[in-house]
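**Student:** The sequence and its predicted three-dimensional model are supplied below.
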Amino acid sequence: MPKEEMVPDEKEKLQIEDTEKEDVKELIESGSNSDNDNDDDNEAPILEPDEVVLEPVPAETHKNAATLSDFAQLGPYLYLILIVIECSTLTSLSSMVYMVYAGYKPSLIPSCNLSQYNNFTSPNGCNLLGLYRNESTACRPSLSYQFYSVNVEFNMLCEDGKAVKNSITYQMVGVLIGAFVFGQISDMFGRKRVLIIVLLGISIFSLLTANVGNFVQFLMTRIAVGFFTGGLSAVQGVFLIENIPKRHRMWVNTIVTWSPNYIFFPLIAYLCYTWRKLSLFTSGISLLACILLAFTFESPRWMIQKGRISEARNAIAKIRKINGDTNEVDAAHIEEILADEEKMYANKHKSSGKKYTFYHIVCTKTYLIWTLTLCYGVISASLINYGLLFNIETLSGSLFWNSSLYGIVRWSTNCFVGSSDYFIPKFGRKTLHLVAVVFIVVAVITISILYTIGKAMLYLKFKLFKVQVDKMITISIFATSR
């Protein structure tokens, strides 16, 4: 057939197809407008009829699709969540920095004309203490301390005091194991259950810590506290993020966090004064967090991930009722999201019933690089943070004021980073992380250089002093022989 005779048929065919597409488009638009005339931003993309019948639309096509977090509101329930997280954060902080005060090293008060032996850091001071312990003498050196620590009560000074410092390592190993174990358990059995278990564990073993009779018992109970504290640190942040609206996460994570609590925690330690009372405080605040947590719901986000859509639906309905949210349009959107999640969960488990574990964060080259980069940053920051924290007693001045100033510096940095992330979108989390790591590296190198120079200068002074002494001895011997 000649080419000219096909042109009218093709034009007619194209006109019919365009008409059909316009009819489908108008039908979909009219349906969406009847539900919500003003919801233009969250309008679903237009789909071909065949696509709707074959399978659910992939998540990637919903670039502007709403999520459950978009419908969460500030209200009484969220305030309850914030109070719970604040109490659990204070619990975690109290447990982690406990040894800053419970392991505080006292100093030796000059007495009996022994003013040169004024601390236990010098060998002479420790030798003097050992002498008085082994011999009967009327002079007894007195101790000076700002906090009644384990060192003071169990008389663990000098060499014995190192055992108290070393015990921090065992407690931190407990924290590491607890974070690993309870993080995985929370993915399997829920955030709320795990939080209740770890908070009860901290409360019980902190109470036992306050009633131990010797240092070995103290160490065992503190390792147990560290184990449950690791679980608390791993799960409480996830529980918070899954329950608060996306638009409020930045300021919440800036206020309800360690740093502002660290500013006023020294006051709590000052009022407690003894390591036993401070452990009782940790037990009490942990129990309070556990009681308040009982009035909350399991994370709806976690329930959806586990395919428990009906339970998530009931929890969301009760949360909205507590918050006084009666917006029917929002309720309809939430129901649509839950229905989509249910379909996606069903399709995912038809194709693969895989359960994810820690292995999957290193199973590919990309994930391995991300994980190693994050771990390097966290380990570097933790070594410096806890290195400073557990040796803050070596600074001159008040232990409590120094701790508060340390918290102010930390919180100021947090606020700066949070503000930069919020107000300077181009800055980005990767840039922030890179700047922080570079700053740490430069600071550590600078300290290492100054320390090396200081040691070299000290060695040089010692050598010069030794030369002068040798000269004086030589001159004396020569003069005597003359």
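**Tutor:** Here it is on my side, so go on. Numbers count the residues shown, from 1 in each chain.
**Student:** From now on I want contacts and neighbour counts done on CA atoms only, so please keep to that.
**Tutor:** Fine.
**Student:** Give me the contact list for the strand or helix carrying residue 278.
**Tutor:** Element membership of residue 278, judged by DSSP states H and E, is helix 275-293. Helix 275-293 has contacts (C-alpha atoms under 8 Å, 6 or more residues apart in numbering) with 80-81, 84-85, 87-88, 90-91, 94-95, 98, 101-102, 147-150, 192, 195-196, 199-200, 202-207, 209-211, 268-269, 272.
**Student:** Please repeat the previous calculation with a cut-off of 7 Å.
**Tutor:** Contact partners of helix 275-293, identified using C-alpha atoms under 7 Å, 6 or more residues apart in numbering, comprise 84, 87-88, 91, 94-95, 102, 148-150, 196, 199-200, 202-204, 206-207, 209-210, 269, 272.
**Student:** That helix: what's the following helix or strand?
**Tutor:** Counting by DSSP H and E, what follows helix 275-293 is helix 300-305.
**Student:** buried set for whichever helix or strand comes after that following helix?
**Tutor:** Per DSSP H and E, the first helix or strand lying C-terminal to helix 300-305 is helix 309-322. Neighbour-count burial for helix 309-322 flags 309, 312-313, 315-317, 319-320 (criterion: 16 or more other C-alpha atoms under 10 Å).
**Student:** in this structure, which spans are strands?
**Tutor:** 107-109, 142-144 (DSSP state E).
**Student:** any idea which of the ones you listed is most buried?
**Tutor:** strand 107-109 (a mean of 18; mean count of other C-alpha atoms under 10 Å).
**Student:** just to revisit the earlier point, tell me how far the helix holding residue 278 lies from the chain's centre.
**Tutor:** Its chain's C-alpha centre and that of helix 275-293 lie 19 Å apart, by C-alpha atoms, centre = their mean, to the nearest Å.
**Student:** and if you look at stretch 161-171?
**Tutor:** That offset, for stretch 161-171, works out to 23 Å (C-alpha atoms, centre = their mean).
**Student:** now swap in stretch 118-127 and tell me
**Tutor:** Distance, centroid of stretch 118-127 to centroid of chain: 38 Å (C-alpha atoms, centre = their mean).
**Student:** Stretch 251-266 too?
**Tutor:** For stretch 251-266, the distance to the chain centre is 12 Å (C-alpha atoms, centre = their mean).
**Student:** what's the span of that stretch, first residue to last?
**Tutor:** By C-alpha to C-alpha, to the nearest Å, the extent of stretch 251-266 from end to end equals 24 Å.
**Student:** go on, stretch 355-375?
**Tutor:** For stretch 355-375, the end-to-end distance is 23 Å (C-alpha to C-alpha).
**Student:** Over to stretch 318-333?
**Tutor:** 16 Å.
**Student:** what's that stretch in contact with?
**Tutor:** 71, 75-77.
**Student:** Repeat that for stretch 84-93.
**Tutor:** 229, 232-233, 236, 256-258, 261, 282, 285-286, 289, 292-293.
**Student:** Alongside the first one, take a look at this:
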Amino acid sequence: MPSIIKMDTLVSKTDDAEATEKIVSVPVPEKKMVIEDFFKLGWYTAIICAMYQFFILSQLGNMVFMTFGGLVPKIESCGHQNFTTLGWDQKQVCAYLKNNTDCVPVAKGAFESVNIEWNYLCEDRLKIKTSISVQMIGVIFGSIVGGQLSDLYGRRKILLWAIIFCAAFVVASSFSTEIISLTATRTFVGFFNGMTISIIAVFIIENVPKNDRVWINNVITWSPNTIIFAIVAYFAHEWRILARSTAALTIPAILLCYFVCESVRWLVQKGRIQDAQDAVKKIFGINRRTYNEQEVKELLEAEFSKNSSSAGSAAKKYSFYHLYSTWTFASYSATLHITFFIASLAQYGILFNLEKLSGSVYTNMILMGSLRYLMNIAIAILDPRIPKLGRRTILIMFVLAITASCGFISFVLIFNLKEEFGLVVRILQISCVALTSQLYIIGGICSSELFPTPVRNLSYSALQFFSRIGVVLAPYLFYLGSFHDSAPYLTLAVITLVTAASFYKFIPETKGKPLNEQMPSEEDYIFGAKKAGGLTDSDVTEKMVAKE
């Protein structure tokens, strides 16, 4: 039934000046339910967020495990020679050991790493850096496979199997007795961890209200979990115990993933209307909302019909090619891929070379996590209160902050001012890692909001692919220092500046816009057959910039 509202009272004057009031009633149609209305803040959101938290803790633990597991110790002495008393740095120590092979070096570190147990010191420590890079290659392939499988067989199903296998290989890695077996098992850990990373963010965005995506992704993120993992590492104090502790922390994520529903959007896109109805009914039941079966069914069928009529989304299988199929998609993809690559190169380049930073490894990790979290909370608070503070503005601000930080560090190192600005340099090094957080969060949200449902997870998987290329190269970032100490930071300053300019040029604002559900028409593809129908490339752009 349409609702009735009372309009302004109209006064008409008759000849005898009598005023007669007439009340005009105009029917107003009720607001039609859309798929976004299924997701309101409630108990189901809390369950989704709890699952997200444990997934992130597991993912972060597996990604930064070698920060502790491969931590380079300090060589204190060798035979009668005490390097600490002499005040030698590690370069001088390694030069001495290269020419004196008669003594056995004594190394001590804040964490009982692989380097200490297997005696990987000086030149041999490069083997650990190489092992880390190989492990990250596993993450690259996992990101690709995870996105493709989740679009074919479902987000939840692939998430569940991936995290189970990930935990199993983490346990297996703790029994390694040499570098080859460790690298092999940790590469499988990286593969399955990469699968979960490429899926979870999209799964969360598809299951939470659109106006709550930014604050949820800023409150539940890697930042606070960096602090948690640093504390776990402190008490574990040994790499085998840390690996088993990481596996144990995965158990809640597995249980919660088993309980939640498959993505309603994915089910509709695949034409599984009955399964989608069951999922919506379960969500409504947990949130204690009234469930209207007929209304939900009609909406889901209408959504499926709309998607099917757009380039045959339900029947057609999409690949990474489609992320570059139109000029608009190509500009989105290239810019976001560069953003994630730079974020990982900067973050992991510093994390995997924490021995280059002054201070305790635990303190530095906690400071990084704390600063990241403070920034995330600030964005979470400001985002809903300042409508003009959009996704693009936030990301560009943070990228330019990294540019400025790396630029200043380069200046200090070029002019040999480290003694005067030593504390400032350490703060800026930690800040560079902290600032990358918003590149991942906002970049991921933009990807999910710009690309349609059929390729949304593929888009995020591609981001993870380029992110992991950055991670693979990250251990070697500071080897640029062989040319000059400033080279790693000068490199980061230049490429982050280019990234900021690209984001400004090619990425439209997506804040407050509904998720795109339709693919562009093949007639607008850069290469391929020209066919009429569907959503054109220009329509996609207009949809992003238009007001909801």
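**Tutor:** Yep, that arrived. Model, not experiment: these values are computed from the prediction.
**Student:** Looking at the strands of structure 1, which is nearest to residue 52 of structure 1?
**Tutor:** strand 107-109 (76.8 Å; C-alpha to C-alpha).
**Student:** ok, average deviation of the helix holding residue 278 of structure 1 from structure 2?
**Tutor:** Mean deviation of helix 275-293 of structure 1 from its aligned counterpart in structure 2 after superposition (mean C-alpha distance after the TM-score superposition for structure 1): 1.8 Å.
**Student:** Can I have the buried ones of the contacts of stretch 84-93 of structure 1 as a ChimeraX selection?
**Tutor:** Of the contacts of stretch 84-93 of structure 1, the buried ones can be selected in ChimeraX as follows, counting by 16+ other C-alpha under 10 Å:
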select :229,232,233,236,256,257,258,261,282,285,286,289,292,293
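**Student:** returning to what we had before: could you dump the strands of structure 1 to JSON lines with distance to residue 384 of structure 1?
**Tutor:** JSON lines is the format used below for those (distance: least, C-alpha to C-alpha, whole Å):
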{"stretch": "strand 107-109", "distance to residue 384 of structure 1": "25"}
{"stretch": "strand 142-144", "distance to residue 384 of structure 1": "28"}
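**Student:** Pick out whichever of the buried residues of helix 309-322 of structure 1 sits closest to residue 179 of structure 1.
**Tutor:** Of these, the one sitting nearest to residue 179 of structure 1 (C-alpha to C-alpha) turns out to be residue 312, at 26.1 Å.
**Student:** so who does the closest one touch?
**Tutor:** 300, 303-304 are the contacts of residue 312 of structure 1 under C-alpha under 7 Å, 6+ apart.
**Student:** Could you check which residue of structure 2 pairs with it?
**Tutor:** For residue 312 of structure 1, the equivalent position in structure 2 is taken to be residue 276, counting by TM-score structural alignment.
**Student:** State the distance from its match to residue 407 of structure 2.
**Tutor:** Counting by C-alpha to C-alpha, the gap from residue 276 of structure 2 to residue 407 of structure 2 is 51 Å.
**Student:** For stretch 404-416 of structure 1, give the aligned segment of structure 2 as residue numbers.
**Tutor:** Using TM-score structural alignment, stretch 404-416 of structure 1 pairs with 366-378 in structure 2.
**Student:** so how far does the matching stretch sit from its counterpart in structure 1?
**Tutor:** Mean deviation for stretch 366-378 of structure 2: 1.3 Å (mean C-alpha distance after the TM-score superposition for structure 1).
**Student:** Which residues does that stretch contact?
**Tutor:** Counting by C-alpha under 7 Å, 6+ apart, 218-219, 223-224, 226-227, 230, 430-431, 433-435, 437 sit against stretch 366-378 of structure 2.
**Student:** Aligned to residue 208 of structure 1, what sits in structure 2?
**Tutor:** Checking with TM-score structural alignment, residue 208 of structure 1 has residue 172 as its match.
**Student:** List the contacts of residue 331 of structure 2.
**Tutor:** Residue 331 of structure 2 sits in contact with residue 506, where contact means C-alpha under 7 Å, 6+ apart.
**Student:** The counterpart of it in structure 1 and residue 208 of structure 1: what is the separation?
**Tutor:** In structure 1, the residue paired with residue 331 of structure 2 is residue 369, using TM-score structural alignment. For residue 369 of structure 1, the distance to residue 208 of structure 1 equals 42 Å [C-alpha to C-alpha].
**Student:** quick one: contacts for the aligned residue in structure 2 for residue 443 of structure 1?
**Tutor:** Using TM-score structural alignment, the equivalent of residue 443 of structure 1 in structure 2 is residue 405. By C-alpha under 7 Å, 6+ apart, residue 405 of structure 2 lies in contact with 428, 432.
**Student:** quick one on the thing from earlier: and the contacts of stretch 318-333 of structure 1, which are buried?
**Tutor:** Using 16+ other C-alpha under 10 Å, the buried members of those are residue 77.
**Student:** Please identify the buried residues of the match of stretch 404-416 of structure 1?
**Tutor:** 366-377.
**Student:** and which of those residues is nearest residue 348 of structure 2?
**Tutor:** Distances from residue 348 of structure 2 to the buried residues of stretch 366-378 of structure 2, taken by C-alpha to C-alpha, are shortest for residue 368, at 12.1 Å.
**Student:** Residue 381 of structure 2 versus that closest one, what's the distance?
**Tutor:** From residue 368 of structure 2 to residue 381 of structure 2 the distance is 20 Å (C-alpha to C-alpha).
**Student:** Next: residue 280 of structure 2.
**Tutor:** Counting by C-alpha to C-alpha - residue 280 of structure 2 and residue 381 of structure 2 are separated by 30 Å.
**Student:** Just give me the residue closest to the centre of structure 1.
**Tutor:** residue 233 (5.6 Å; C-alpha atoms, centre = their mean).
**Student:** any idea what residue 306 of structure 2 aligns with in structure 1?
**Tutor:** Going residue by residue (TM-score structural alignment), residue 306 of structure 2 aligns to residue 344.
**Student:** follow-up on the earlier one: I'd like to know which of the strands of structure 1 is closest to residue 388 of structure 1.
**Tutor:** Closest among those, using C-alpha to C-alpha: strand 107-109, at 19.5 Å.
**Student:** In structure 2, which residues correspond to the closest one?
**Tutor:** Strand 107-109 of structure 1 maps onto residues 74-76 of structure 2, going by TM-score structural alignment.
**Student:** mind checking how far that stretch is from the chain centre?
**Tutor:** 36 Å.
**Student:** what comes into contact with it?
**Tutor:** In contact with stretch 74-76 of structure 2 (C-alpha under 7 Å, 6+ apart) are residues 82-84, 105-109.
**Student:** JSON lines for these, including distance to residue 127 of structure 2?
**Tutor:** Listed next are those as JSON lines, based on distance: C-alpha to C-alpha, whole Å:
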{"residue": "82", "distance to residue 127 of structure 2": "26"}
{"residue": "83", "distance to residue 127 of structure 2": "24"}
{"residue": "84", "distance to residue 127 of structure 2": "25"}
{"residue": "105", "distance to residue 127 of structure 2": "18"}
{"residue": "106", "distance to residue 127 of structure 2": "19"}
{"residue": "107", "distance to residue 127 of structure 2": "17"}
{"residue": "108", "distance to residue 127 of structure 2": "19"}
{"residue": "109", "distance to residue 127 of structure 2": "18"}
